[in-house]
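A.B. asks: I'd like to go over a predicted model; first the sequence, then the structure.
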Amino acid sequence: MTRTAEYKRHLRSNTFDIEKATIVFLEGHVKYLQRRFKHREIKIKELESHLKDLDKLKEDVIKLKNQIDSLLN
């Protein structure tokens, strides 16, 4: 049973305990946010890797341009 389902079950029960229901709901929400931000951290790492690759390519292009300029002169 998911945390949200458990929260809703507590809402429908006769022995509703607002503190327990709130804790259950918040625990589920925290887990959701952790998964979401973990996914974003992975994307950020991928983007940083691509940025490093682009910087390396930029350096290579500058070197090639300099070599071509030196050959033409």
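C.D. replies: Structure received. Numbers count the residues shown, from 1 in each chain.
A.B. asks: C-alpha only now, for contacts and for neighbours.
C.D. replies: Noted.
A.B. asks: What residues does the most centrally placed residue in the chain make contact with?
C.D. replies: Centroid-nearest residue in the chain, with C-alpha atoms, centre = their mean: Arg40, separated by 1.0 Å. Applying C-alpha atoms under 8 Å, 6 or more residues apart in numbering to Arg40 gives no contacts.
A.B. asks: this is the comparison structure:
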Amino acid sequence: MDRRLVLFHCNWFDVCDDIKGVKKDDYDFVSVNPDRFLKINEPFVLADQASQGFYANDNSNKGWQIVS
């Protein structure tokens, strides 16, 4: 029996800081500061715990990105 485990190595954005790390606008769009990362020692996530998303530049907040 061949078993495989898929892990993703991640850099986590700082979503704990509501001022410098993450913002939510009036339309519930979430923006993150891509220059701020969490300083934790848990860099891996299992494949079944992850979901696909993408980032777009936030025109309202220079240097930030909207998460979808």
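C.D. replies: It's in. This structure is a prediction, so every number in the text was calculated from the model and none was measured.
A.B. asks: Superpose the two chains and report the TM-score.
C.D. replies: The TM-score (TM-score structural alignment, normalised by the length of the second structure) is 0.19; 27 aligned residues with a C-alpha RMSD of 4.6 Å.
A.B. asks: Tell me how far the particular helix or strand that has Phe37 of the first structure in it lies from the chain's centre.
C.D. replies: Assessed by DSSP states H and E, Phe37 of the first structure sits inside helix 18-72. Centre-to-centre, helix 18-72 of the first structure and its host chain are 8 Å apart (C-alpha atoms, centre = their mean, to the nearest Å).
A.B. asks: So the residue nearest to the centre of the first structure versus Leu33 of the first structure, what's the distance?
C.D. replies: Distance of Arg40 of the first structure to Leu33 of the first structure, given as C-alpha to C-alpha, to the nearest Å: 11 Å.
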